[in-house]
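1. Below is the sequence, then the predicted model.
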Amino acid sequence: MQIAAELAPGSRPSLATRAPLKFARQHLLSKDLHFWLTRTGLDTAPLGRRLKSPPAPPVLDDGRYRAALTAGTPDRRPMFTRLTDDRGTWADGTTERLDAPILATGYRPHLPYLAGLDGTLDPAGRPHHRDGTSPAHPGLECVGLEWQRSPSSNTLRGVGRDAARAARRLAARAPRA
């Protein structure tokens, strides 16, 4: 959303998403939401194991992104069904020339290559794990998953903690020379 809104003044961006966007206030009591998440400890609270399915992350907004979307700059569409070299095909079958597709895809895991490892994925295609560790395959660790351990697990400010934890667990499994 942020990239599309910044491009809008000089172009006609379209925002293709799997679901309508949800917005959350960027600032509360004149402080950034990240400040409050860190200050209260919610940023690192191990809440992920308590969630059956993680909530979709909202767009943190000070009001301008919602206003831009309401104004149609960018326009929001359902996700395209196909991309070729210079064209996108939308769900209704129409195609359109795309000058510069920007794929921001790191927000939801898509791991079909793990389907061959029995017990690794749930029916929705998400990895079975406890705090990032696969119960079905010792030594298989995940990092960067939504709500893996905490609300920040799939963010730049949180993935490092989960990666360090995974590295410690893998190091503990390594044979001693």
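-> That came in fine, so what should we check first?
2. drop to CA atoms for contacts and neighbour counts, all remaining ones
-> Will do.
3. Look up the closest residue to H27, ignoring the ones flanking it.
-> L33 (5.4 Å; CA to CA, 6 or more residues apart in numbering).
4. Quick check: P58 vs G132, distance?
-> Note on P58: its distance to G132, by CA to CA, to the nearest Å, is 23 Å.
5. Between these two, which is the more surrounded one?
-> Just comparing P58 and G132: by other CA atoms under 10 Å the higher neighbour count belongs to G132, 24 against 11.
6. Okay, one more to line up with it:
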Amino acid sequence: MTQRTQVVVIGGGQAGLAAGYHLRRLGTEHVVLDAQAAPGGAWQHMWDSLRLFSPAAYSSLPGRLMPLQEGQPHPDAGHVAAYLADYEERYELPVQHGVQVEAVRDEGRLLRVETDAGVWRARAVINATGTWTRPFLPAVEGRREFAGRQLHTVHYANPAEFAGQRVIVVGGGNSGAQIAADLTGHAEVTWVTRRPPRYLADDIDGRSLFDAATARRRALDEGRPDTGGVASLGDIVAVPPVRAARDAGLLTARAMFTRLTATGAEWADGTRQDAGAVIWATGFRPALAHLAGLGLRGTRGRIATVGTRAADDPRLHFLGYGDWTGPASATLIGVGRTAREAAREIALPIR
């Protein structure tokens, strides 16, 4: 089966939906292909205790405010997934779920999008696949020798399955801090980071982060000195559970170990710590394997962009990958602006 449309959006999470919203407003024919069987993007797979950094009003996609979650000043992941499902339905976005994109190829004027449900041809593609399907595991000596359980953030659900165990959590970002805090009181936790944890001020939330990222992008675009953006503020947002664990002295990080052993970890000074599990909160990489046939990948696996557009192919746009494709574009509140810019550029004839 081969179909033709003006634009194919790959990915039906928050970035893909924001793109669909703006394409619909512009009257641009499009389809959104989503590998997930149900609406909600990666939010439907997050750990149970996860909360947004910001209140619902500052965590919304274009056109519709996220409703409040009763009893929760900062909504949980389930609430976000429900919001995305409602958003998709409310705006009648043409999302096809359960469709896996296998490859995008150049066919002269058009791009050929090959999937397990058929082929689409389009004059433009918006890639909004995010990073959730590409968890990153560092090359640590002994990782294959460790006899205990190893899992990445994507596989963590709640502390109940680790009750009474010794657990090492690796990662100095938000996920590492939140999972380590979640486990306190249930397991014996060793939190390991490559550098001392850097907490943002307690009153900083997602809106402040968006403002900082936007100010940095504006400064760079205008040729002014780099403000440092979000990175200048710190690495960890002190959401209430993290703040409580930190203030109670339960969230003290150790330096990164040098290797894993069969029974745990070993540090440079020879000290060892036994553990039944290691949780790698070590981040993600963009999910771009389906674009390999276009021959656009550059250093560190990224594709060079001008705004959201691929520098070497104006038919291809990227949404939702953080500062690489727009300030705070990996956030709910931040993706709307870059989605609007991409949709407007695509609505013009391809040069």
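-> Thanks, I have it. Remember, it's a predicted structure, so these values are computed and weren't measured experimentally.
7. how many neighbours does the residue nearest to H27 of the first structure have?
-> Taking other CA under 10 Å as the neighbour definition, L33 of the first structure ends up with a count of 17.
8. Can you tell me how far it is from G160 of the first structure?
-> 20 Å.
9. circling back to that earlier point, my guess is the residue nearest to H27 of the first structure meets A24, correct?
-> No: applying CA atoms under 8 Å, one finds L33 of the first structure not in contact with A24, separated by 9.1 Å.
10. which stretches of the first structure form strands?
-> Ranges of strands in the first structure, per DSSP state E, are 14-17, 23-25, 27-28, 31-32, 59-61, 75-78, 82-83, 87-89, 95-97.
11. Tabulate the ones you listed (TSV), appending mean neighbour count and distance to R168 of the first structure.
-> Listed next are the strands of the first structure as TSV, based on neighbours: other CA atoms under 10 Å; distance: least, CA to CA, whole Å:
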stretch	mean neighbour count	distance to R168 of the first structure
strand 14-17	17	36
strand 23-25	14	34
strand 27-28	14	35
strand 31-32	12	32
strand 59-61	18	32
strand 75-78	16	41
strand 82-83	14	40
strand 87-89	17	43
strand 95-97	13	48
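12. Just give the number of residues close to L332 of the second structure.
-> Count around L332 of the second structure with other CA under 10 Å applied: 23.
13. Let me know whether it touches L17 as I believe.
-> No: judged on CA under 8 Å, L332 of the second structure makes no contact with L17 at a distance of 10.5 Å.
14. and the lengthiest helix in the first structure, which residues are buried?
-> The longest helix of the first structure (DSSP state H) is helix 156-173. Buried residues in helix 156-173 of the first structure, defined by neighbour count with 16 or more other CA atoms under 10 Å: G158, V159, G160, R161, D162, A163, R165, A166.
15. quick one on the thing from earlier: ok, now which ones touch the residue nearest to H27 of the first structure?
-> Residues in contact with L33 of the first structure (CA atoms under 8 Å, 6 or more residues apart in numbering) are R25, Q26, H27.
16. Tell me which stretches of the first structure form helices.
-> 2-7, 33-40, 64-70, 156-173.
17. out of these, which comes closest to L111 of the first structure?
-> Ranking those by proximity to L111 of the first structure (CA to CA) places helix 156-173 first, at 18.0 Å.
18. Mean distance between the closest one and the second structure after superposition?
-> Compared with the second structure after fitting, helix 156-173 of the first structure has a mean deviation of 3.1 Å; criterion: mean CA distance after the TM-score superposition for the first structure.
19. okay, the angle between that helix and helix 33-40?
-> Counting by axes from the mean of the first three to the mean of the last three CA atoms, to 10 degrees, helix 156-173 of the first structure points 50 degrees away from the direction of helix 33-40.
20. and helix 156-173 of the first structure, what does it pack onto?
-> Helices and strands in packing contact with helix 156-173 of the first structure are not found; criterion 3 or more CA pairs under 8 Å, 6 or more residues apart in numbering; DSSP states H and E.
21. Contacts made by that helix with the rest, please.
-> Residues contacting helix 156-173 of the first structure (CA under 8 Å, 6+ apart): 43-44, 132-133, 139, 141-144, 149-150, 152-153.
22. Widest-spaced pair of those residues?
-> Across those, the two lying at the largest distance from each other (CA to CA) are D43 and G139, at 26.2 Å.
23. Same drill for those two, tell me which one is more crowded.
-> Counting neighbours by other CA under 10 Å for D43 of the first structure and for G139 shows that D43 has the greater number, 20 against 15.
24. From what I see, that one and L37 are in contact.
-> Yes: counting by CA under 8 Å, L37 is a contact partner of D43 of the first structure at 4.8 Å.
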